[in-house]
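Q: Test case, fold it:
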Amino acid sequence: MSRIRLPDGQERSLPEGASGADLAASISKSLAKKAVAVEVDGQLADLADRLPEGATVKIVTREDPQALSLIRHDCAHVLAEAVQELFPGTQVTIGPVIEDGFYYDFFRQEPFSTEDFTAIEAKMREIIARNHPFTKEVWGRDEAKRVFGEMGEQFKVELVDAIPEGDDVKIYRQGDWFDLCRGPHMDSTGRIGEAFKLTKLAGAYWRGDSSRQQLQRIYGTAWASKKELDAYLTMIEEAEKRDHRRLGREMNLFHLQEEAQGSVFWHPKGYAVWRVLEDYIRRRLDEDGYVEVKTPQLLDSSFWEKSGHWSKFRENMFVVPDQTPNTEEDGPVLSDEVDTWLALKPMNCPAHVQIFKHGIKSYRDLPIRMAEFGCCHRNEAHGALHGLMRVRQMTQDDAHIFCTDEQVVSETERFLKLFARVYTDMGLTNIRYKLATRPETRAGDDATWDRAEKSLADALTAAGVEFEIAEGEGAFYGPKLEFHLTDAIGRTWQCGTYQLDYVLPERLDASYVGEDGERHRPVMLHRAVFGTFERFIGIVLEHYAGRLPLWLAPVQAVVATIVSEADDYAREVEEKLKAAGLRTVADLRNEKINYKVREHSVGKVPAMLVVGRREAEEGTISLRRLGQKDQMTLPLEEALRRLKEEATPPDLRPAGEAQAAAA
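A: The predicted structure follows:
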């Protein structure tokens, strides 16, 4: 008999070789009917798999959260079968589960079209309705290569070769169709349901290698219920409306072009948003005791070799050979044998250590909070670039705190308060905190990691912050805090960073004189609140759908005339608004007011002050707010007072007003 432990601690004895299905049947008939898989010692497995002695086993039903990845995995297999039924001769490659769905890569001479999706989805429903069981077989390596070779599935032959010696070659059947797969799967195709949809087409290279075959990738999504699918599709539709690239065009904020891949051309309106954010965060840093520095763009490769970045991130760095003089007459030339390289900095850390090392530092000087709005460059792959969210040239609100071991908890707690204050001001309050712990490959001993992880956990607790553990997700040199922001339509973004580092000060020989008169290594805390300005602006644009709070909007008010007789009064209103500090333009064009309202609504201007003959005579304005049909008539001075208060950045408002505005 085999002894099996259930999640609630109960134990069951089953015959030797019993499966997950046998365990479910031993508990109840209803559970046996609903079971689709098992979780064995925390890992999903097939319902038909033999259960190991002493394992802790949970029966997984289709309604369980763990089943969602299985639904999507099964759906990918059904997609592949449907494509091969409809388009004979198509070769299948790989079809993994991804966030919110799945994809499958196909090799076919003729291109697919999104118009094919209707027929493919219909065939998928047909296959699901057949309700064929998923059955696992283990083949010999030579047999698998022979079968797939005879079928013309050359990509599968290559995948079999890539399976490590000693690992099983697993084949999953669904009816007559089969695929090479690690598994697991649910017990039948019928369990998938009909809450799925194919979403888009894309190109891909086999093995991600641009020198290999071009593949066609079909993306899809699948959910446990039609209600969840509909909610997801609505969110995707809303996300397309909020796409920061689209908003950037509509609001005339920025553009990107082929000749400067991964670098942003900021237009006056976009850079106005940037400047407001930079001024805001600089004031927050000033009041929190930071000193601001500026470091070089180009640094000798020796810095990066000592820091360890050269060996780990060299391929993501833009480097140029140092120029060596030949003769004074000839001027500098590039040497055939390059001994010295210069790199555009991908991060600011080593440069900040150089400033820390300049002069003797005492324990009395610590902590030193060193900030820089540092422009950095990273050679991201072309295919990974995505608007403002993934760029090659970026500016961070970067800072490094040099402190003693004893100051780590208090400095971390201090940063957490700063972070919460800033994100509250931005109207971004739905944030989950994670503590990312030691990865398998890491620098430093376990005692150091124990101390570092405990320091961050203690600080989170002291700050009253609930947090999760992200096991093994820390940096190679130390643990870190992750901040996961949920936006207005439920998407999650990782913002800001906070990393504890004992390694870099050691590698770059940074030290301070302790109270005992001896040299000690400082702890280095890497931190950013926004992260990069580019990505943060992109996130904020999408969160607010371009309708930025008045204080952050690039154009805060437009004064629009109804008739030309009001032009002089409109100019007077414009000047008073500008004098009050509002970013204002006057629209005196000979166009109908409804046309002007529509145009500035597309530009997401928060406030329109409409003036005509009556307003000019009475010294009033008609105030129309973005997204509202109604307008109110106010005396000009009252409108000025209201708009000036609302346009004041949160950190410059009285505490009560700032909290009310954020709420």
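Q: drop to CA atoms for contacts and neighbour counts, all remaining ones
A: Noted.
Q: So Leu550 belongs to a strand, correct?
A: No: looking at Leu550 with DSSP: H, G, I helix; E, B strand; the rest coil, it is coil, so not inside a strand.
Q: can you pull the contacts of Ala553?
A: 273, 547, 605-606 (C-alpha atoms under 8 Å, 6 or more residues apart in numbering).
Q: Mark which of those are part of helices, please.
A: Among the contacts of Ala553, the members falling in helices (DSSP state H) are Val273.
Q: from the contacts of Ala553, which is closest to Glu11?
A: Nearest to Glu11 out of these is Arg547 (C-alpha to C-alpha; 57.3 Å).
Q: element containing Ala371?
A: strand 368-377 (DSSP states H and E).
Q: In stretch 526-535, which of the residues would be classed as buried?
A: The neighbour-count check on stretch 526-535 (16 or more other C-alpha atoms under 10 Å) flags 526-535 as buried.
Q: okay, the residues you listed in a markdown table with secondary structure and distance to Asn594 next?
A: Shown next, in a markdown table, are the buried residues of stretch 526-535 (DSSP: H, G, I helix; E, B strand; the rest coil; distance: C-alpha to C-alpha, whole Å):
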| residue | secondary structure | distance to Asn594 |
| --- | --- | --- |
| His526 | strand | 51 |
| Arg527 | strand | 48 |
| Ala528 | strand | 44 |
| Val529 | strand | 41 |
| Phe530 | strand | 38 |
| Gly531 | strand | 40 |
| Thr532 | strand | 38 |
| Phe533 | helix | 35 |
| Glu534 | helix | 34 |
| Arg535 | helix | 34 |
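Q: Can you tell me which of those residues lies closest to Leu215?
A: Among the buried residues of stretch 526-535, and counting by C-alpha to C-alpha, the member closest to Leu215 is Arg535, at 30.3 Å.
Q: compare with the first, here's sequence two:
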Amino acid sequence: MSKLTHNELARKMGLFRTFEEAGSGHIFWEPNGFVVFDSLREWIQKAHEKRGYEFVKTPIIYRTELWKTSGHYDKYKENMYFLEVDGEEYGIKPMNCPAHILIYKSRFRHASELPLKLFEFGFVHRHELSGVLNGLLRVRSFTQDDSHIFCKPSHIQQVVSEVLELVNETFDKFGLHKRKYYLSTMPEKHIGTKEMWDSATEMLKKALNANNISYELKEGDGAFYGPKIDVEVLDSLGRSWQLGTIQLDFNLPERFKLSYVDEEGRKQRPVMVHRAILGSLERFLGVLLEHTQGWLPLFLMPKQLEIIPLTEEQKEYAESILNNIKERMPGSRISVEEPPSNLSKTIKASIERRVPLLLIGKNEVEKGTVAFRYAGEQKEMPKEDFIDYFSNEAEI
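A: Here you go, the predicted model:
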């Protein structure tokens, strides 16, 4: 059976649209799609709250002078959008780092505050060539699960190790178990001393080893501002996607003259860690849709369950299941449907729309069981076991 693209799946599931009259590369989430997007956002937020990240929200346009200070104007302006306001040029942000730096720099910082972990669902714009735009996978405006961690050099191993733990937890949660890790080291053109790079690279190696992660070394392939770890996932179609990244940055703290005061009262320069787990929520959902062929984890599903009594006699049993689930999960997206006139047609339509089904016939009522259809498989299980299973899998 041929695999569907995420664009084809989105049409069947009613997830998103793009409109030429609004401009290429911009996603319009439909109601079903917004449920998926917002459920993913909520899961990510909870995962970061547990780990002590502090959440921020920043504007999307800044004076061009800021982009010159950060270096984005020189190195990235072809991919940026600019506009004039009151005779002054502004740039729409393609990245969130300068904004987080301004927050860090806005007040005195002491070593006891570090590491400081700022997180934002940052909405950014990048001017991609129209020929490479593709649904969710290549867009011009998107949302990053973006964090910048300001820390002492001695914190690097601990900080990166914690990020790697979150990377593993996240991709395991979404069924992306096949992963490759790459460690990129000092390129020929770089800032900072060789000793600084060697020390930082060694800490990244130790963080990878502490998490029992095997990796491939890419000598000389680091960014000019610091070594980095990239994470590739392999999907069910055998394709590799570069999603997560952890980058050390010695450059921006220098450019913006960032500092903290150490325990002896001396001014020191922090290290900045750029990191994103998914990279872009939109692109990740495009990858996940194709990986699962639309059978997303239950907590992301727009419609999480339709309960189908085969005749009127089974409606009361079906309603009792719905009520039991609603007691445990008031916000669950489930319903009891009318008995179908044509069961095979109902099942076919649910598969087309990617809606999990619970089939309730005379046999299920007599035995106190249910027949659960999801992702091409049907399982029979006791009613109480199913309610436990569903409540665990469908809750964010």
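Q: Next, the TM-score between them, please.
A: Overlay of the two chains. TM-score (TM-score structural alignment, normalised by the length of structure 2): 0.91; 393 aligned residues with a C-alpha RMSD of 2.5 Å.
Q: one step back: comparing the strand holding Ala371 of structure 1 with structure 2, how large is the average distance?
A: When structure 2 is overlaid, strand 368-377 of structure 1 sits 0.8 Å from its aligned residues on average, using mean C-alpha distance after the TM-score superposition for structure 1.
Q: What residues in structure 2 pair up with that strand?
A: Per TM-score structural alignment, the counterpart of strand 368-377 of structure 1 in structure 2 is residues 116-125.
Q: what's the burial count for Thr429 of structure 1?
A: Using other C-alpha atoms under 10 Å, Thr429 of structure 1 is surrounded by 17 other residues.
Q: With Tyr104 of structure 2 instead?
A: Per other C-alpha under 10 Å, the neighbour tally for Tyr104 of structure 2 reads 20.
Q: when you align them, which residue in structure 1 goes with it?
A: Match for Tyr104 of structure 2 (TM-score structural alignment): Phe356.
Q: wait, isn't Trp449 of structure 1 in contact with Glu440?
A: No: using C-alpha atoms under 8 Å, Trp449 of structure 1 makes no contact with Glu440, being 11.9 Å away.
Q: any idea how far stretch 299-306 of structure 2 is from the chain center?
A: 19 Å (C-alpha atoms, centre = their mean, to the nearest Å).
Q: got it, and stretch 586-604 of structure 1?
A: That offset, for stretch 586-604 of structure 1, works out to 36 Å (C-alpha atoms, centre = their mean).
Q: if you skip the residues just before and after it, what's nearest to the equivalent of Gly514 of structure 1 over in structure 2?
A: Aligning on TM-score structural alignment places Gly514 of structure 1 opposite Asp262 in structure 2. Nearest residue to Asp262 of structure 2 in three dimensions, chain neighbours excluded: Ala111, at 5.0 Å (C-alpha to C-alpha, 6 or more residues apart in numbering).
Q: Wait, the one you found touches Glu264, no?
A: No: under the criterion of C-alpha under 8 Å, Ala111 of structure 2 makes no contact with Glu264, lying 9.9 Å away.
Q: Next, the residue lying farthest from the centre of structure 2: secondary structure please.
A: For structure 2, the residue at maximal distance from the C-alpha centroid (C-alpha atoms, centre = their mean) is Glu313, at 44.3 Å. Following three-state DSSP, we place Glu313 of structure 2 in the helix state.
Q: and the gap between the residue nearest the centre of structure 2 and Val231 of structure 2?
A: Residue closest to the mean C-alpha point of structure 2, counted by C-alpha atoms, centre = their mean, is Leu278 at 3.6 Å. To Val231 of structure 2, Leu278 of structure 2 is 10 Å away according to C-alpha to C-alpha, to the nearest Å.
Q: which residues are common contacts for these two?
A: 243-244.
Q: How are the strands of the stretch 151-300 of structure 2 distributed by residue range?
A: Using DSSP state E, counting those that start in this stretch, the strands assigned to the stretch 151-300 of structure 2 run over residues 179-184, 216-218, 228-234, 240-249, 260-261, 267-268, 271-276.
Q: Alignment lookup: Asp74 of structure 2 to structure 1.
A: That one, Asp74 of structure 2, aligns with Ser311 by TM-score structural alignment.
Q: would you say its match is within a helix?
A: Yes: assessed with three-state DSSP, Ser311 of structure 1 lies in a helix.
Q: what's around it, how many residues?
A: 11.
Q: do the same with Leu485 of structure 1
A: 21.
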